[in-house]
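Q: Have a look at this fold, sequence not included:
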C-alpha cells in the first residue's frame, strides 16, 4: 500500500473513533436530559392543578414536531449505520 493511501486509512480510522466517542457522549447527555425532563414533568404534575399542569405540558411537549419523530439516541445510532464506523476501528496500529 502506498504511503498516501496508508495515511488516508489511518485518518479514516481516527475519524471513526472520534465519531463513536462523540455519539456515546451525546447518548449519555441525551439520557441524562431525558431523565431530568421526566423529573420536571413529574414535579409539574404533582404540584399544580391538573388543568394547569396539562396546559403547561401540552405547550412544552409537541409530539408533532420533527424532533419527536426519533424516540431515542439509539434510533439515531441505527440510522448512522453504514457510515464507515465499524466495530474494531478503535484499534490503532
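A: Noted; the coordinates are in hand. Just so you know, these numbers come straight off a predicted model, no measurement behind them. Numbering: from 1, shown residues only.

Q: When you work out contacts or count neighbours from here on, use the C-alpha atoms and nothing else.
A: Fine.

Q: Report all helices and strands that the longest helix seen in the chain contacts.
A: As assigned by DSSP state H, the longest helix anywhere in the chain is helix 3-47. For helix 3-47, the packing partners by 3 or more CA pairs under 8 Å, 6 or more residues apart in numbering; DSSP states H and E come out as helix 50-60, helix 73-79.

Q: Among the ones you listed, single out whichever gets nearest to residue 9.
A: Between residue 9 and those, the tightest spacing by CA to CA is seen for helix 73-79, at 22.9 Å.

Q: The structure to be compared is supplied as follows:
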C-alpha cells in the first residue's frame, strides 16, 4: 500500500459474527467522531446522507471499530485468496 493507506477486508464468510454488523446499514465515520448515515430509496438509489445525533453516533463508531478490529489487512487477505486474482494473460 502506498501513502500510508491501511486497507482491510472484512469477509463475512470468514469472520464469525461479522454479518451482524450489516444490521447497522451504510454509514461513514468522519474524524473518529462524526457519523453520516447513507440513505437509499426503495430501488437502492443513493439519496444522500444525514448526520447521526451524538447518542446514535457512539453506537455507529463502536460498530466501525469492531469491524476494523475483525478485518484482515488487504495484503494478507489477498495472498490467501488466489481465487479473486485476475488471470495473467500472455499475448
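A: Alright, I've got the coordinates. Fair warning: this is a prediction, and the values are worked out from it, not measured in the lab.

Q: TM between them?
A: Superposed pair, TM-score by TM-score structural alignment, normalised by the length of structure 2: 0.30. Supporting alignment: 48 aligned residues with a CA RMSD of 4.3 Å.

Q: Kindly calculate the angle that the longest helix of structure 1 makes with helix 50-60.
A: Going by axes from the mean of the first three to the mean of the last three CA atoms, to 10 degrees, helix 3-47 of structure 1 is angled at 160 degrees with respect to helix 50-60.

Q: show me the contacts for residue 51 of structure 2.
A: 34, 35, 36, 37 (CA atoms under 8 Å, 6 or more residues apart in numbering).

Q: before we move on, the earlier item: can you check which of the helices and strands packed on helix 3-47 of structure 1 gets nearest to residue 6 of structure 1?
A: helix 73-79 (27.9 Å).

Q: mind listing what's buried in the closest one?
A: Neighbour-count burial for helix 73-79 of structure 1, counted by 16 or more other CA atoms under 10 Å, picks out residue 73.

Q: Point out the other elements, helices or strands, that that helix touches.
A: helix 3-47.

Q: how many other residues sit next to residue 60 of structure 2?
A: 24 (other CA atoms under 10 Å).

Q: And for residue 59 of structure 2?
A: 13.

Q: Distance of it relative to residue 50 of structure 2?
A: Separation of residue 59 of structure 2 from residue 50 of structure 2 (CA to CA, to the nearest Å) stands at 16 Å.

Q: Tell me, how many residues neighbour residue 22 of structure 1?
A: 12.

Q: measure it to residue 75 of structure 1 for me?
A: Applying CA to CA to residue 22 of structure 1 and residue 75 of structure 1 gives a distance of 15 Å.

Q: repeat for residue 38 of structure 1
A: Distance from residue 38 of structure 1 to residue 75 of structure 1, by CA to CA: 19 Å.

Q: out of everything not next to it in sequence, what's closest to residue 38 of structure 2?
A: residue 49 (4.4 Å; CA to CA, 6 or more residues apart in numbering).
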